[in-house]
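S.K.: Structure for this input, please:
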Amino acid sequence: MSGQNQFALLRQRRFLPYFVVQLLGAFNDNVFRQAIVGLLGYMAIDQTDKALYTQLAPAIFILPYFLFSATAGQIAEKLEKQRLIRITTAMEIAIMSVAAVGFLTQNMVVLLGALFLTGVQSTLFGPVKYSILPAVLRPEELTGGNGLVEMGTSIAILLGMIFGGLIFAVAGTQGPWVAGAALVLLAVAGNLASRAIPRVDAGAPELRVRWNIVRESWAIWQLTRRRLAVRNAVLGISWFWFVGTVLTGNLPVYAEAWLGGTPTLYVFALALFSIGVGVGSLLCEKLSARTVEIGLVPLGAIGMTGFLLDLYFARHHVPATSGLDVAGFLAQPGSWRVVTDLTGIGLFTGFFVVPLFALIQSRTPKAELARVIAGLNIQNALFIVLAAVTGIVLQMDSLTVAGVTVPLPGLSIPQLYLALGIANAVVALYIFTIVPEFLMRFLSWLLVRALYRLRIRGVEEHVPDEGAGLIVCNHVSYMDALILAASIPRPVRFVMHHRIFNIPVMRWIFRTAKAIPIAGAREDPELMQRAFDQVDATLAEGGLVCIFPEGGLTRDGEIAPFRTGVERILARAAAAGRPVPVVPMALKGMWASMWSRRDSRLGRMRVPRRFRARVEVVAAPPETGQVTAAMLEARVRALRGDDA
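M.R.: Now for the predicted structure:
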């Protein structure tokens, strides 16, 4: 692993122009939407019409996601991606020109029509926005790249809302001219930036675009459900939009009624959440050690729940004061607790959503990724609408339908946030129950980061991104499988001695990770045969398997001779016409760490030289062809060097 981090991507042409395009797009969309609100105030229309337009605008913007996401996903799959981005940014120039005319003529019909077209343009850009990343980034850069995108998007949305809201307040009678000019100039800047994006080949150029909206929307949504982990990552991201919509949609009233603030305080509260999301998104690369670490998802869910619950207890009574600006609010007792909660919710939301995007990108075939993202966008739109309706209904005391009055909870906004925190815990528990890999990776991540300082070299480059692969590694401690699982982006099935497999507590983690217990031929020949059968079946399905060919933990820190079981595995796969690449790996620094072989002289677990020992995982290029146990042993010895 080099010292580079995600910020190095901002100096590279393969990422920077794309990053600027999506940043300007998110900024411009929100300038437009807030400028419409500003124009309503400038036109001094009555409150009824203003409320109608304010509620209608979000619905008009989101409608195209339902109507055109399926078509957009197919187009993004079929066309070369840089060309498609140029087309969508050119569309933005034309749409914002129409919007400029709407501002100059103060015509709300024209503006709402332009808003609908902006939704269409965003729908077309959505699938290419995330499907382009695996094509331009290396596997170890996916988490950092997604973190930058999420950070940029959240900050751009915030700044766009602030800028759009200030146009009419600052420019006065020149507001329509300033709004129109700003929108067109931002669109032109986005198009110019798009021309610097390098060519990125289409995912499926031979794909035939089908125009039946209903049928293709269903088919594309079904694509998101083919792989269990991807299906639930999609569900997790949609839930992120649900939580964000309920939280931010009620934030203006919460800031005024429950924090005693002015509209300025609402912007401050929104900024806390947005900055938290940005910081959390950026921290994902550091916390994941540059791998796709879905163990951060449970951490994010736990943090979101904790801070949402505390937000209720921090402020659930109507304040005695009102009309507070930011400084006045911060001077109030308990205000910093609210600040911490809003920032914490955003921070852990970043931990929650960034690894989910990276997981979808890393585990979806490239020829399907744009369509899967389109299916995700359809589901996101549904959850956003559901969140808005749910937030309204739960705050009502009753609802009369066909002459029948139905009692409703009539929750206050703090109570709504409390319910949201409880619901977040339930949804997270549901996801982690049906996909235990999320929780297992979290426990692995927690244990490994608590006990070791881990460094990874060559894993991202040499472990196949997809398809079958066999990993061989030296065996030093009871924690080896967890360390390797935390280092390898893809799911791995580990073959381990049944006595290690059955260690209390660890047994649940190993079983959840679908580890394969094995015994020696003399000890339990039936268990050994079952293990070889499971290894062969996993490789036949295109999975990764890791074995420790020494057959047991090292007794003295040195590598023992590799047994020939690895040759048996490879011969069986080759006989079936399925040659398998073998990736040699070495664990360095483990012998001096906790959980290695008991010391024969002291009769207890080895005491580490220092707390959180430095451990390194090193991988070499895959071996193919005629591979022997002796050859692999030599490779692993060379990788480990003199450092046990």
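S.K.: going forward, measure contacts and count neighbours with C-alpha atoms only.
M.R.: Noted.
S.K.: where along the stretch 251-400 of the chain do the strands fall?
M.R.: Under the criterion DSSP state E, counting those that start in this stretch, strands of the stretch 251-400 of the chain are mapped to 398-401.
S.K.: Show me the helices in the stretch 51-200 of the chain, by range?
M.R.: 81-105, 108-131, 133-136, 142-171, 175-194 (DSSP state H, counting those that start in this stretch).
S.K.: should've said the stretch 451-600 of the chain
M.R.: Under DSSP H, counting those that start in this stretch, the stretch 451-600 of the chain gives helices at 459-462, 480-487, 498-501, 506-512, 525-540, 565-575.
S.K.: List the buried residues of the fourth one.
M.R.: The one in question is helix 506-512. For helix 506-512, the neighbour count (16 or more other Cα atoms under 10 Å) marks Met506, Arg507, Ile509, Phe510, Arg511, Thr512 as buried.
S.K.: Then the third one?
M.R.: Applying a neighbour-count criterion of 16+ other Cα under 10 Å, one finds His498, Ile500, Phe501 buried in helix 498-501.
S.K.: same thing with the longest one?
M.R.: Of the residues in helix 525-540, Leu527, Met528, Ala531, Phe532, Gln534, Val535, Asp536, Thr538, Leu539, Ala540 count as buried by neighbour count, 16+ other Cα under 10 Å.
S.K.: Let me have the residues you listed in a markdown table, extended by distance to Gly469.
M.R.: Below are those laid out as a markdown table (distance: Cα to Cα, whole Å):
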| residue | distance to Gly469 |
| --- | --- |
| Leu527 | 23 |
| Met528 | 20 |
| Ala531 | 16 |
| Phe532 | 15 |
| Gln534 | 14 |
| Val535 | 11 |
| Asp536 | 11 |
| Thr538 | 10 |
| Leu539 | 7 |
| Ala540 | 10 |
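S.K.: Next, the second sequence, to be compared with the first:
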Amino acid sequence: MSHASQFSLLSQRRFGPFFWTQFFGAFNDNLFKTALMVILTYDALSWTTLDASTITNLIPGLFILPYVVFSATAGQIADKFEKAGLARFVKWLEVAIMAIAAAGWMTHTLWLLVAAVVGMGIHSTLFGPVKYAYLPQQLKADELIGGNGLIEMGTFVGILLGEILGAVLVVHKPLGVELVAGATIAVAVVGLIASYRVPLTPAAAPELKINWNPLSESIRNLGFSRQNRVVFLAMLGNSWFWFYGALILAQFPVYAKDYLHGTHGVFVLLLTVFSLGIGAGSLLCERLSGRKIEIGLVPFGSIGLSLFGVDLYFASNSYVNTYVVDAVALLAQQGAYRILFDIVMIGVFGGFFIVPLFALIQTRCDREHISRTIAGMNILNALFMVAAAGVAIVLLGQGMTIPQLFLITAVLNALVAVYIFSLVPEFLMRFLAWLLIHTIHRVKCVDAERIPAEGAAVLVCNHVSYVDAIVIVAASPRPIRFVMDHRIFKMPLLGWIFKTGKAIPIASAKEDPWLMEKAFVDIAQALHEGDLVCIFPEGKLTTTGEMNEFKGGIAKILARSPVPVIPMALRGLWGHWLSRNKSNVFERTFRGGWRSRLALAVGQPVAPAEATPEFLQQQVSKLRGNWK
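M.R.: Prediction:
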């Protein structure tokens, strides 16, 4: 089925005005912050006696400090009030803050500029819960990953353009600070105009009574989020990325000046390639995920963040130029392209990491609590970014170099990834499934949207190979509890995969009657909890390529739990090296060539009263057709 490009959302009122509202907000934040950091890095003595490294880590810390204090309140406000009106209020606030900043620029008053940094932090704190709660209300389920990708792309392109313009304008002689003051007010006004086109978006919980105590509400908010383990760990994963990104980005001004021996144009170039990488990775998520929320991309992103972070350390140590260079001259230096490539790839894999996490949080948290969940995530983000600023200041103060800081961050990322994925094996299982269908196979999903996005159901499918379950997982928008032959759990790799995926082992009554009965109890419990359960009613792998007779287990399941049944059929797996085809294994492995074609066809739901083994076998057989 063909789908409109995610870019088509930009032309629709339900998305376009909101996109531009948040874009200009991110643009202005970074125009202002970057201009301030550049002037304090390259002209520090005219403004302050503080060390440049301390300033470049302190300003981001001050910006995100309001997230810690006000996020819980902002989440309540976003759930209680209509979101288009809130967006306009935030934009008016931005205009006022930029007017204060303009006074600071024009009078050369640093404390006014610092106050404006905190003010823009408050502005972003208020808008954050609105931004991510707005999308699930206005976008369809299959648009959510593309919409989040566009928002992340727009955010980082806005960051990029704001950083470039801020770095360029502030050093323009003799009117640099005047140009920055005028530009920030102008951009705030443009964002305000865009906000008046955002459509009405009703409050999720208009009856909510706001708790104005930020401390108690923050504790309550995080406590509520922790009740959903997967969502909370996704929030932690997202916050870790902001620790990683904040720590690296904060070093760019000094790294460009003292390590690459570059002008401020080199600093702008580093920001450019990083932001382009984030934008590209965010947009690629829709294509790589097949328009569904594919959390298998999260481990993939984490691997890239560590690999290219480590290589950035080695690339930095290999850079030998000692002369001052601008952005163009940097490209002629030995090792410069390797450094830039590492930075852009950190951005790309960062996009793979955060976009699915945002979509997962939006879809799996309580719909009436979504803004407060996002606010809780913002609290965590803020704490992690404050920690990043503190860690950088301490480590650099102890004599550590910036490249060594890159290395430590990359190694920590690997350790954090192992920890999170060990707690939520679903991430890793989805990654293995995603890897299988994007490397070894090309899988076409036919009517996969018939797999229900919520609620209990039983999936039934023909059984062709030992990788059937992994192919089905890759097509599903949500976790599946598979009922598998107990002997598979004894296989070294596949057994571990299915155990981590909470598969249900089953045996025949002759082999182990207790295990068989326990399997039916576990199935009933899973369906009672609203899970998807997948069974292979043949009870064994085919040895001929033809379907075996469906056994009566499905009737026993539906007698206890009368839920819809979704027939499915795998095509193209007969002859796979993990099937029971008796021909030569090497010939079978390479018969289809690299990336052999497979398909998964999904049928219409069958009511439990009609779901007899015979009828379901007919449906699966029709779906499979002649392609084994």
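S.K.: okay, the helices of the stretch 451-600 of structure 1 in CSV with distance to Val170 of structure 1 next?
M.R.: As requested, these are exported to CSV (distance: least, Cα to Cα, whole Å):
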stretch, distance to Val170 of structure 1
helix 459-462, 51
helix 480-487, 52
helix 498-501, 67
helix 506-512, 59
helix 525-540, 64
helix 565-575, 71
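S.K.: and the residue nearest to Ala171 of structure 1 when sequence neighbours are not counted, how far is that from Gly38 of structure 1?
M.R.: In space, and not counting its chain neighbours, Ala171 of structure 1 is closest to Val178: 7.3 Å by Cα to Cα, 6 or more residues apart in numbering. As judged by Cα to Cα, to the nearest Å, Val178 of structure 1 and Gly38 of structure 1 stand 12 Å apart.
S.K.: picking that back up, of the buried residues of helix 525-540 of structure 1, which is the nearest to Asp465 of structure 1?
M.R.: Leu539 (14.1 Å; Cα to Cα).
S.K.: What are the neighbouring residues in contact with the closest one?
M.R.: Residues in contact with Leu539 of structure 1 (Cα atoms under 8 Å, 6 or more residues apart in numbering) are Ala468, Gly469, Leu470, Val545, Ala573, Val580.
S.K.: one more time with 7 Å
M.R.: Ala468, Gly469 (Cα atoms under 7 Å, 6 or more residues apart in numbering).
S.K.: Trace it over to structure 2, please.
M.R.: Using TM-score structural alignment, the partner of Leu539 of structure 1 in structure 2 is Leu527.
S.K.: Check Gly73 of structure 1 too.
M.R.: In structure 2, Gly73 of structure 1 lands on Gly75 (TM-score structural alignment).
S.K.: gap between its match and Ala133 of structure 2?
M.R.: From Gly75 of structure 2 over to Ala133 of structure 2 (counting by Cα to Cα), the distance is 10 Å.
S.K.: closest to Tyr430 of structure 1 among the buried residues of helix 525-540 of structure 1?
M.R.: Using Cα to Cα, Thr538 comes nearest to Tyr430 of structure 1 of these, at 26.7 Å.
S.K.: Where does the closest residue to Leu386 of structure 1 other than its chain neighbours sit: helix, strand or coil?
M.R.: Spatial nearest neighbour of Leu386 of structure 1, excluding adjacent residues (Cα to Cα, 6+ apart): Phe242 at 7.5 Å. Of the three states, Phe242 of structure 1 takes helix under DSSP: H, G, I helix; E, B strand; the rest coil.
S.K.: Around the counterpart of Phe242 of structure 1 in structure 2, how many other residues sit close by?
M.R.: Counting by TM-score structural alignment, Phe242 of structure 1 lines up with Phe243 in structure 2. Using other Cα atoms under 10 Å, Phe243 of structure 2 is surrounded by 24 other residues.
S.K.: quick one: contacts for Phe243 of structure 2?
M.R.: Counted by Cα under 7 Å, 6+ apart, Phe243 of structure 2 has contacts Phe384, Met385, Ala388.
S.K.: Buried only: go through these for me.
M.R.: Using 16+ other Cα under 10 Å, the buried ones in the contacts of Phe243 of structure 2 are Phe384, Met385, Ala388.
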